[in-house]
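Q: structure for this input, please:
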Amino acid sequence: MKTLIGGAVAAVLGLIGISIWWQPFFNLLAGTIPVLLLAGGGLALYLGFDELKDTWKKGDDTEATEDDDAGSYKQKIDELEKKIKTLESKEA
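A: Just a heads-up that it's a prediction; the model follows:
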């Protein structure tokens, strides 16, 4: 309940303060918005570049693992074919 009352009082005082000091408030806002846009844009560029580097690394890793996987599968297939031939020769 105290939080609700404190929030209501703060909102009313904020509205009164903006109505009295509207010009300094808008000057402060006009100076703050470009700085926030610059910081947000820089952060977005950094995160986008970091994500792009991750996709490049994943692309390199998948090519190498696909070749390794293909080789290991071929070996397993060859081994299984040999086992099948030995089992067929034992049955005959």
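Q: C-alpha from now on. contacts and neighbour counts both.
A: Noted.
Q: so where does the residue nearest in space to the middle of the chain fall, helix or strand?
A: What sits nearest the mean C-alpha location of the chain, by CA atoms, centre = their mean, is E51, with 6.9 Å. Using DSSP states H and E, E51 sits in helix 22-91.
Q: which strands or helices does the helix or strand where A11 lies pack on?
A: Element membership of A11 [criterion: DSSP H and E] is helix 2-20. Applying 3 or more CA pairs under 8 Å, 6 or more residues apart in numbering; DSSP states H and E, one finds that helix 2-20 contacts no other helix or strand.
Q: one more to line up against the first:
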Amino acid sequence: MTTAFAIRTLIEIAAVLFVIFGVLHEQKFIDFEDKIIRFVAKRIYLRKRKKAIAKKRAAQQARRQRERELEEQRHAKIYRYVA
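A: Just a heads-up that it's a prediction; the model follows:
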């Protein structure tokens, strides 16, 4: 028995048990499905939000860096004439 076949067999057994449990305890199974769906949806939402915040933060840092460079150039021009 290969490892792949053993894993496939275990997955098939789990699927059959889920079907039997679902038939016998339909409302509990529906509640379980809803809980899993909420968990996955929350994870997707949080991942998208985290990426958006990181992207916004990176854009702000790049803008600040450009502003600092421009300010340094302005100071360099001013002090070049003064010194």
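Q: TM-score of the superposition?
A: The TM-score (TM-score structural alignment, normalised by the length of the second structure) is 0.62; 73 aligned residues with a CA RMSD of 2.7 Å.
Q: list the contacts of the residue nearest to the centre of the first structure.
A: Shown in contact with E51 of the first structure (CA atoms under 8 Å, 6 or more residues apart in numbering): no residues.
Q: change it to 10 Å
A: The neighbours of E51 of the first structure, taking CA atoms under 10 Å, 6 or more residues apart in numbering as the test, are L45, K57.
Q: alignment lookup: it to the second structure.
A: The equivalent of E51 of the first structure in the second structure is K55 (alignment by TM-score structural alignment).
Q: ok, the equivalent of L36 of the first structure over in the second structure - how many residues close by?
A: Alignment note: L36 of the first structure maps to V40 in the second structure; criterion TM-score structural alignment. By the measure other CA atoms under 10 Å, the count of residues near V40 of the second structure is 12.
Q: how about L28 of the first structure?
A: L28 of the first structure: 11 surrounding residues under other CA under 10 Å.
Q: and it, how far is that from W21 of the first structure?
A: 11 Å (CA to CA, to the nearest Å).
Q: again, but for E51 of the first structure
A: E51 of the first structure is 44 Å from W21 of the first structure, by CA to CA.
Q: with L37 of the first structure instead?
A: Per CA to CA, L37 of the first structure is found 24 Å from W21 of the first structure.
Q: likewise G6 of the first structure?
A: Separation of G6 of the first structure from W21 of the first structure (CA to CA) stands at 22 Å.
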